[in-house]
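> Sequence isn't available, so here's the structure alone:
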């Protein structure tokens, strides 16, 4: 049997969190290797592209969070078998990753530069992506993004919405999602109530 190791920051969110959730839902054993931010340079010096997350299968490191998530989604029965539904699932994954890139580009900015950049995102790209994601959810009936059941697309959006609502992102109002795309908040609550996800966060004291 293969051994799995996921390497990422010691946070309950970010690019690795959907993969963690997929493995917990699927009952997949893995090493959840977490490190503090001050060890970033040390850790990424051992990774293929000098970035995280990485996912090691029997010691072989794989990069790219969406590639990792699709692989695990297939193993956990959280990825569509139908080609068209898989395409729609991938569309959501990649859109969320686009938005993540835009937000991460503001990390490292300070004071007015950070405030101005984040406020521009709130007024522009983030609100646009929220409305787009809500429209995709509505197209599928309003409960889940693909085939009216939980998939990795839901996990990806769930982690993104949870992050926006967290209050940990300076100059991103915690009311933004509710004001711009309230169906995504309802979706977030629905996913959070999934028994294995609720159990996972309870075990983390969250």
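Everything's here; your move. Here the structure is a predicted model, which is why all the values come from computation and not from measurement.
> all contacts plus neighbour counts: C-alpha atoms, from now on.
OK.
> what's the helix or strand for the residue of the chain positioned farthest from its centre?
Note on the chain: the largest C-alpha distance from the chain mean falls to residue 112, namely 27.7 Å (Cα atoms, centre = their mean). Remark: residue 112 resides in helix 111-121, with elements defined by DSSP states H and E.
> Equivalent analysis for residue 96, please.
Secondary structure assigned from DSSP H and E places residue 96 in helix 83-104.
> What of residue 70?
Taking DSSP H and E as the definition, residue 70 sits inside helix 65-75.
> Next, the contact list for residue 190, please.
By Cα atoms under 8 Å, 6 or more residues apart in numbering, the residues touching residue 190 are residue 143.
> Wait, a strand at it?
No - the assignment for residue 190 (DSSP: H, G, I helix; E, B strand; the rest coil) gives helix, which keeps it out of a strand.
> hang on, the earlier thing: gap between the helix holding residue 96 and the chain center?
Averaging C-alpha coordinates over helix 83-104 and over its chain gives two centres that are 10 Å apart (Cα atoms, centre = their mean, to the nearest Å).
> next, the one to line up against it:
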């Protein structure tokens, strides 16, 4: 199987896809599309957006969560038990609400309104979701799905790294922060983070 992850030629939503592929040992190549080439490339994309995943040069899959799910399934990071799988879907959907708020504030909100919006986000959806995850992580002994590292843990890790890089205080979410440390210490995660494939390393 030949897999290609395509995104802009810089860090963004593709980093979590690469992370899942790396941890699941799914071989892939990354296609970074320069911003100046995007207008011509956009018309070839199903929804006019990135990322996309090309499989065997035959099938192209769009939407970040759908791609993440596919890579997780290929790499053994998606639960085989139906209830655990559904729980992981719930957690990823909740994290996607955080991601949507993060993107809105830091990429679509005028700078003069950003502080106010960040405060509302931090005290609202972010805190509500992370506090809920605190209970899940405590119950499930450190992972979102008990006894195993799944794609949900990696998606949570990725957004926590992002929000902390913007100065958000989540010191109240100690179990979430512990999960972040556990994921970062994973051998394949460490190898990815230290490699040139991790585009955030270049920031």
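Okay, I see it. This is a predicted model, so every value here is computed, not measured.
> helices or strands next to the helix holding residue 96 of the first structure in the packing?
Contacts of helix 83-104 of the first structure with other secondary structure elements, assessed using 3 or more Cα pairs under 8 Å, 6 or more residues apart in numbering; DSSP states H and E, are made with helix 111-121, helix 127-139, helix 152-165.
> The last one aligns to what range in the second structure?
Which is helix 152-165 of the first structure. Correspondence between helix 152-165 of the first structure and the second structure is established over residues 151-164, with TM-score structural alignment as the criterion.
> For the nearest residue to residue 125 of the first structure once chain neighbours are set aside, grab the count of nearby residues.
Here the nearest residue to residue 125 of the first structure in space, its sequence neighbours aside, is residue 99; by Cα to Cα, 6 or more residues apart in numbering that works out to 7.5 Å. By the other Cα atoms under 10 Å criterion, the neighbourhood of residue 99 of the first structure contains 17 residues.
> give me every residue that touches residue 99 of the first structure.
Residue 99 of the first structure makes contact with 125-126, 129, according to Cα under 8 Å, 6+ apart.
> Give me the neighbour count for the spatially closest residue to residue 114 of the first structure that is not a sequence neighbour.
Spatial nearest neighbour of residue 114 of the first structure, excluding adjacent residues (Cα to Cα, 6+ apart): residue 106 at 6.4 Å. With neighbours defined by other Cα under 10 Å, the count for residue 106 of the first structure comes to 16.
> how close does residue 106 of the first structure sit to residue 191 of the first structure?
Residue 106 of the first structure sits 28 Å away from residue 191 of the first structure, taking Cα to Cα, to the nearest Å as the criterion.
> swap in residue 49 of the first structure?
Spatial separation of residue 49 of the first structure from residue 191 of the first structure under the definition Cα to Cα is 32 Å.
> Ok, residue 93 of the first structure next?
When distances are taken as Cα to Cα, residue 93 of the first structure and residue 191 of the first structure turn out to be 16 Å apart.
> can you check residue 5 of the first structure too?
Distance, residue 5 of the first structure to residue 191 of the first structure, using Cα to Cα: 25 Å.
> More neighbours: those two, which one.
Counted by other Cα under 10 Å, residue 5 of the first structure and residue 191 do not tie: residue 191 has more neighbours, with 21 against 18.
> Please pull up the equivalent of that one in the second structure.
The criterion is TM-score structural alignment: under it, residue 191 of the first structure has residue 183 as its aligned partner in the second structure.
> Quick check: its match touching residue 189?
Yes - taking Cα atoms under 8 Å as the definition, residue 183 of the second structure is a contact partner of residue 189 at 6.9 Å.
> Touching both of the two, which residues are there?
The contact sets of residue 183 of the second structure and residue 189 do not overlap (Cα under 8 Å, 6+ apart).
> Residue 122 of the second structure - how many residues pack around it?
Residue 122 of the second structure is flanked by 18 other residues according to other Cα under 10 Å.
> same deal with residue 196 of the second structure?
Residues within reach of residue 196 of the second structure, counting by other Cα under 10 Å, total 11.
> State the helix or strand in which it lies.
When elements are defined using DSSP H and E, residue 196 of the second structure is found to belong to no helix and no strand.
> Which position in the first structure pairs with residue 27 of the second structure?
Per TM-score structural alignment, residue 27 of the second structure is aligned with residue 29.
> Surely its match is within a helix?
No - according to three-state DSSP, residue 29 of the first structure belongs to no helix; its state is coil.
> for it, what are its contacts?
Applying Cα under 8 Å, 6+ apart, we find residue 29 of the first structure in contact with 3-4, 23.
> if we can go back for a sec, quick check: the residue nearest to residue 114 of the first structure touching residue 118?
Yes - the pair residue 106 of the first structure and residue 118 passes the contact test of Cα under 8 Å, sitting 7.1 Å apart.
> Might one say that residue 131 of the second structure is in contact with residue 173?
Yes - here residue 131 of the second structure lies in contact with residue 173, judged by Cα under 8 Å, at a distance of 6.4 Å.
> Please consider this matter closed, and thank you.
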